[in-house]
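**Student:** Here is my input, please return the structure:
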Amino acid sequence: MGNHLTEMAPSTPFLPHFQALHVVVIGLDSAGKTSLLYRLKFKEFVQSVPTKGFNTEKIRVPLGGSRGTTFQVWDVGGQEKLRPLWRSYTRRTDGLVFVVDAAEAERLEEAKVELHRISRASDNQGVPVLVLANKQDQPGALSAGEVEKRLAVRELAAATLTHVQGCSAVDGAGLQPGLERLYEMILKRKKAARGSKKRR
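**Tutor:** Next up, the predicted model:
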């Protein structure tokens, strides 16, 4: 598995060719974070138990060039007592993936509070946020647009690039376009950071 990094071609001028993108997956308990991680890793639905701490996987995704991009993904437990630990995982991350259960509308207010808290933390200012409105395969699941409204995603800091994507860990629908948008947002941010350094 460690060989993946040496094989990677420099698919863009903004990323050193040996560097995996560091992405943290967070969200309330039972949103489907671990199932999404394993859907990406193994291309199948894996029924998982609640995460007590964290899981981490290196995932190769076909984007940005024919050879694909490697994401080092950290999936952190979402129980209330674990949420204060999120910040230690999100420090210096390239992107945040915030997963919500779109079929459980009554918890979206709680999710909104946590999303705004973590994206406003000083270490996370401007870090791109991909919101995955999971469980689109379930009857009554809210659309990505509705989830975007309920979470007040547009009210996150102006410097924060965001995208809300409907998806399903069961059949994998929506995951590829979501990751493509996250990748684009990460590159855009890195490019802007390089530009501002040059101007100094």
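
**Student:** alpha carbons only for contacts and neighbour counts from here, please
**Tutor:** Noted.

**Student:** Quick one: classify the most centrally placed residue in the chain as helix, strand or coil.
**Tutor:** In the chain, the residue lying closest to the centroid (CA atoms, centre = their mean) is residue 97, at 1.9 Å. Classification of residue 97 using DSSP: H, G, I helix; E, B strand; the rest coil returns strand.

**Student:** Also this sequence, please, to line up against the first:
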Amino acid sequence: VGLCLFKKEMRILMVGLDAAGKTTILYKLKLGEIVTTIPTIGFNVETVEHKNINFTVWDVGGQDKIRPLWRHYFQNTQGLIFVVDSNDRERCTEAREELHRMLSENELQDAVILVFANKQVSHTQYLFKKNI
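**Tutor:** Next up, the predicted model:
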């Protein structure tokens, strides 16, 4: 009596520059483990369940030639995960420009935005690598 027997559905779009780690994150969420991936040409889509929510996560390739295709995934997107390789200092400006371009899109105005700083190296790891 009064139990909620249905799951809420949410559409999530995960984008970012190539090699940021989007597909690795997707399969870590789905399978709970790190898997070997190859560059995504096109997209991967998986349903990830958490509590009473079914997240349909669209992981779209980030190579510069296919970024214009991102907008074809905007419709009905409720959440946007923008993945950044936090070690890739050279492309920080490029990542920021792509994120700002997306934030100006009308179809994403109601989406919840998460900027995911991936591949962070702890201070201890940094010192260890620096001293090797």
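
**Student:** For the two chains, what TM-score is obtained?
**Tutor:** Superposed pair, TM-score by TM-score structural alignment, normalised by the length of structure 2: 0.85. Supporting alignment: 122 aligned residues with a CA RMSD of 1.8 Å.

**Student:** mind checking how far the counterpart of the residue nearest to the centre of structure 1 in structure 2 is from residue 10 of structure 2?
**Tutor:** Under the alignment (TM-score structural alignment), residue 97 of structure 1 pairs with residue 81 in structure 2. According to CA to CA, to the nearest Å, residue 81 of structure 2 and residue 10 of structure 2 sit 13 Å apart.

**Student:** Likewise for residue 122 of structure 2?
**Tutor:** If you go by CA to CA, the gap between residue 122 of structure 2 and residue 10 of structure 2 works out to 32 Å.

**Student:** I'd like to know which elements the lengthiest helix in structure 1 is packed against.
**Tutor:** Assignment by DSSP state H gives helix 175-199 as the longest helix of structure 1. Counting by 3 or more CA pairs under 8 Å, 6 or more residues apart in numbering; DSSP states H and E, the packing neighbours recorded for helix 175-199 of structure 1 are strand 129-134, strand 162-166.

**Student:** how about 10 Å then?
**Tutor:** Packing partners of helix 175-199 of structure 1 (3 or more CA pairs under 10 Å, 6 or more residues apart in numbering; DSSP states H and E): strand 21-26, helix 33-42, strand 54-61, strand 69-76, strand 95-101, strand 129-134, strand 162-166.

**Student:** Alignment lookup: residue 128 of structure 1 to structure 2.
**Tutor:** Aligned by TM-score structural alignment, residue 128 of structure 1 pairs with residue 112 of structure 2.
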